[in-house]
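**Q** Here is a sequence together with a model predicted from it:
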Amino acid sequence: MSGERVLVTGGSGFVGAHCVLALLQAGYDVRTTIRTPARAADVRSQLRAGGVDDPGDRLAFAVADLTSDAGWSDAVAGCRHVLHVASPFPRRQPKDPDELVVPARDGALRVLRAARDAGVQRVVLTSSFAAIGYGHAPTDRAFTEEDWTELDSGRPVSPYVRSKTLAERAAWEFIEREGGPLELATVNPVGVLGPVLGPDVSSSVELIRLLREGRLPRLPDVHFGIVDARDVAALHLLAMTRPEAAGQRFLAIAGEVMSAQEVALLIRGHLGAAGGHRISTKLMPNWMVKAAAPFNRQVRDSLGDIGVVRRASGDKAGRVLGWEPRSREEAVIATVDTLPVQPTR
């Protein structure tokens, strides 16, 4: 892969940094977008944490923002492939969904237009299970890439779920109407865990942090899928290079979903005498969650997830691309073992 350059948008983020790391380790040259020049140091720090001390001139930076046209033509210049990972992902849901929808949707379209105009062969868009499994009536079947989140079903969906769904739909519509020869594939991960390389992490990692630090005396009755960030990055590379990936969606999940209680039990057993006693495995009664909802926006936003099990299947990625993820347990433990220890107060 010597001399072949790939653009990664959002290389300072959790998944973005793992994608940059995987590309460098596979022999590619990488250019990554950052919002400000100061973020370059964050990317380099995360690469060192991942085992790449000095990529030299194999790593380059471009300043570009999802909310502006400026910088994108320069960012994609000379790249054969683009991994569009950047997307707004706040730890708290905004009151106005457009705060997430507009940059997610318009940013994806900016990247696709710039890629098409530059003659890029394929864009791999980091979407989410959020664009697949929400807004549906309860079901025991596993969701697949054939499913789309239903935004108009009358069932509540968060601004983040709305943003990921609208952004991916807009991307596919762009390819159909005006993409020309540009190819698109999407990767739709569930909750992303795995080695923590820096301060920008997923909301799933934040949950693990709270559990490990004993800051959740009672656990909500929530279930979620898990996948390791290293495997998400590996799936991006497969979707980028394999001819059969063009025009396809790939759901990324390792095994079955886990409950918050199961995750807590796993961490408690892993830490043992070194801190397992701090981790509660007690469930919070649903009535307590509902009682707190009027006074806490985060709790209110999570009401639609209480007691709901959304199963998902990653069979397609394995069948079509040969993707073999680590176990969900390994992803959880890798997160626990790499989270910075907070000082005791």
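**A** On my side now, so go ahead. Numbering: from 1, shown residues only.
**Q** Please count neighbours and contacts with C-alpha atoms only from this point.
**A** OK.
**Q** can you give me the strands for this protein?
**A** In the chain, the strands defined using DSSP state E lie at 5-9, 29-34, 59-63, 81-84, 122-126, 183-189, 191-193, 223-224, 226-228, 249-252, 258-259.
**Q** Tell me which of those approaches residue 45 most closely.
**A** Closest to residue 45 of those is strand 59-63 (Cα to Cα; 12.9 Å).
**Q** before we move on, back to that, so can I have JSON lines of the strands of the chain showing mean neighbour count and distance to residue 280?
**A** Formatted as JSON lines, the strands of the chain follow (neighbours: other Cα atoms under 10 Å; distance: least, Cα to Cα, whole Å):
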{"stretch": "strand 5-9", "mean neighbour count": "28", "distance to residue 280": "38"}
{"stretch": "strand 29-34", "mean neighbour count": "25", "distance to residue 280": "38"}
{"stretch": "strand 59-63", "mean neighbour count": "19", "distance to residue 280": "43"}
{"stretch": "strand 81-84", "mean neighbour count": "26", "distance to residue 280": "38"}
{"stretch": "strand 122-126", "mean neighbour count": "27", "distance to residue 280": "34"}
{"stretch": "strand 183-189", "mean neighbour count": "25", "distance to residue 280": "27"}
{"stretch": "strand 191-193", "mean neighbour count": "26", "distance to residue 280": "20"}
{"stretch": "strand 223-224", "mean neighbour count": "20", "distance to residue 280": "17"}
{"stretch": "strand 226-228", "mean neighbour count": "27", "distance to residue 280": "20"}
{"stretch": "strand 249-252", "mean neighbour count": "27", "distance to residue 280": "29"}
{"stretch": "strand 258-259", "mean neighbour count": "17", "distance to residue 280": "14"}
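**Q** and the comparison structure, right after this:
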Amino acid sequence: MTRTSPRTPDTPRTQVLVTGGSGFIASWCVLALLEAGHDVRTTVRDAGREPALRDSLHAATDFDDARLTVVRADLRADDGWADAVAGCDYVLHVASPTLRTVPDSAEEMVAAARDGVLRVLRAARDAKVRRVVLTSAFGAVGYGHPPRTAPFTEEDWTNLDAAVPPYQRSKTLAERAAWQFVAEEGGGMELAAVHPVAVIGPVLGPDDPPSLRAVRGMLDGAAPMCPPFATSWVDVRDVADLHVRAMTDPAAAGGRWLASAGRSLRLVEVARMLREQCGERAAKVPTRELPLPVARLLSRFEPKLRALRPQLGQDFDATGAKAERLLGWRPRPIGRTLADTADSLLAHGVVRGG
């Protein structure tokens, strides 16, 4: 299901830690690593999630259970991290406070993200890990800027002097802290950062990832019209593939890597593509765009639009050309990803459609 290169008999087997293994992106990273022949250790905050994680991975691919170890560790505490990274060659640090687990304040979200990153980096350095791949986000690249026509690249950083939402602020400050730590205290450990744009794609189980809210809401007919903004999109399977490439390719060390499958699309374009791809199953999907002045007015009162206020009227276009050129990364077309996303959400009963 993923497209990483399988391990050959001459390829040494490596041990990789993936943090937050039950998450949407992290679970696909675990799958990609297993299919590429690596041994995987992954952390979860709740040990009770291990059976469901194993079941979802086994439903997607065949692997020896002994090649996957699930351990409990929480980014909010030091306990467990030394054992989690012990003997690992690489770390994919995917876990982070999400829009599902927002702390009570913006300051708490920033502290949780930054402190969690530094906690993992210290443990990785002490365990002599070769390279850490940090899952950052487009939120650390493209917020707080005036309108522009050129797509965002890895050279861009979110402008924290502007009014930037807490999640994007936390990702920016956490990534900056990571680069500073590796430069000043990393002891030669390498770092690469992956920056996914809006992540969609199939789920591995009956989960409800926050990043699929837009597609899920369209299929559910949650709103009669689409909010007026545009963003770039990427398939979660290709995000996982880019993590593995950033882990193993010598060219990836010390670099930031945008995971973006092409030009930005307005939500109404995505909605129309869903209608085209899914037919009657997407009968509830809206195909008109809410006028920007109306959206801004309604965002004062309507909670869902209020959360989107920083995006309204914006075009968050980003290019993954650097990863394609230097790492050989080849993302799927978004039309195909939308069809796979809808099929998966419908199959797992996350939405009913029709």
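**A** Perfect, I can see it now. Remember, it's a predicted structure, so these values are computed and weren't measured experimentally.
**Q** Please name whichever of the strands of the first structure is nearest to residue 292 of the first structure.
**A** If we rank the strands of the first structure by Cα to Cα, the stretch that ends up nearest is strand 223-224, at 19.6 Å.
**Q** Go through the strands of the first structure and name the closest to residue 344 of the first structure.
**A** strand 191-193 (24.3 Å).
**Q** distance between that closest one and the chain's centre?
**A** In terms of Cα atoms, centre = their mean, to the nearest Å, the centre of strand 191-193 of the first structure is found 7 Å from the chain centre.
**Q** okay, and that strand goes to which residues in the second structure?
**A** Using TM-score structural alignment, strand 191-193 of the first structure corresponds to residues 198-200 of the second structure.
**Q** Equivalent analysis for stretch 238-246 of the first structure, please.
**A** With TM-score structural alignment as the criterion, stretch 238-246 of the first structure aligns to 245-253.
**Q** Kindly state which residue of the second structure is aligned to residue 36 of the first structure.
**A** So residue 36 of the first structure corresponds to residue 46, using TM-score structural alignment.
**Q** Could you tell me how many residues sit around its match?
**A** 13 (other Cα atoms under 10 Å).
**Q** That one contacts residue 72, correct?
**A** Yes. Counting by Cα atoms under 8 Å, residue 72 is a contact partner of residue 46 of the second structure at 6.7 Å.
**Q** ok, and the closest non-adjacent residue to residue 201 of the second structure?
**A** Counting by Cα to Cα, 6 or more residues apart in numbering, the nearest residue to residue 201 of the second structure once its immediate chain neighbours are dropped is residue 341, at 4.5 Å.
**Q** check contacts around that neighbour.
**A** Contacts for residue 341 of the second structure (Cα atoms under 8 Å, 6 or more residues apart in numbering) come out as 200, 201, 202, 203.
**Q** what would those residues look like in TSV with distance to residue 353 of the second structure?
**A** Listed next are the contacts of residue 341 of the second structure as TSV, based on distance: Cα to Cα, whole Å:
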residue	distance to residue 353 of the second structure
200	17
201	17
202	15
203	16
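**Q** tell me which of those are still there in the first structure?
**A** Contacts conserved in the first structure for those, using both residues aligned by TM-score structural alignment, their matches' Cα atoms under 8 Å: 200, 201, 202, 203.
**Q** where do the helices sit along the stretch 51-200 of the first structure?
**A** 72-76, 98-117, 159-178 (DSSP state H, counting those that start in this stretch).
**Q** As TSV, the ones you listed with mean neighbour count and distance to residue 300 of the first structure would be great.
**A** TSV is the format used below for these (neighbours: other Cα under 10 Å; distance: least, Cα to Cα, whole Å):
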stretch	mean neighbour count	distance to residue 300 of the first structure
helix 72-76	21	37
helix 98-117	21	18
helix 159-178	19	13
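**Q** Roughly how far does whatever residue of the second structure lines up with residue 72 of the first structure sit from residue 94 of the second structure?
**A** For residue 72 of the first structure, the aligned position in the second structure is occupied by residue 81, per TM-score structural alignment. Per Cα to Cα, to the nearest Å, residue 81 of the second structure is found 14 Å from residue 94 of the second structure.
**Q** repeat for residue 290 of the second structure
**A** 34 Å.
**Q** thinking residue 157 of the second structure is in contact with residue 141, fair?
**A** Yes. Contact status for residue 157 of the second structure versus residue 141: in contact at 4.2 Å, counting by Cα under 8 Å.
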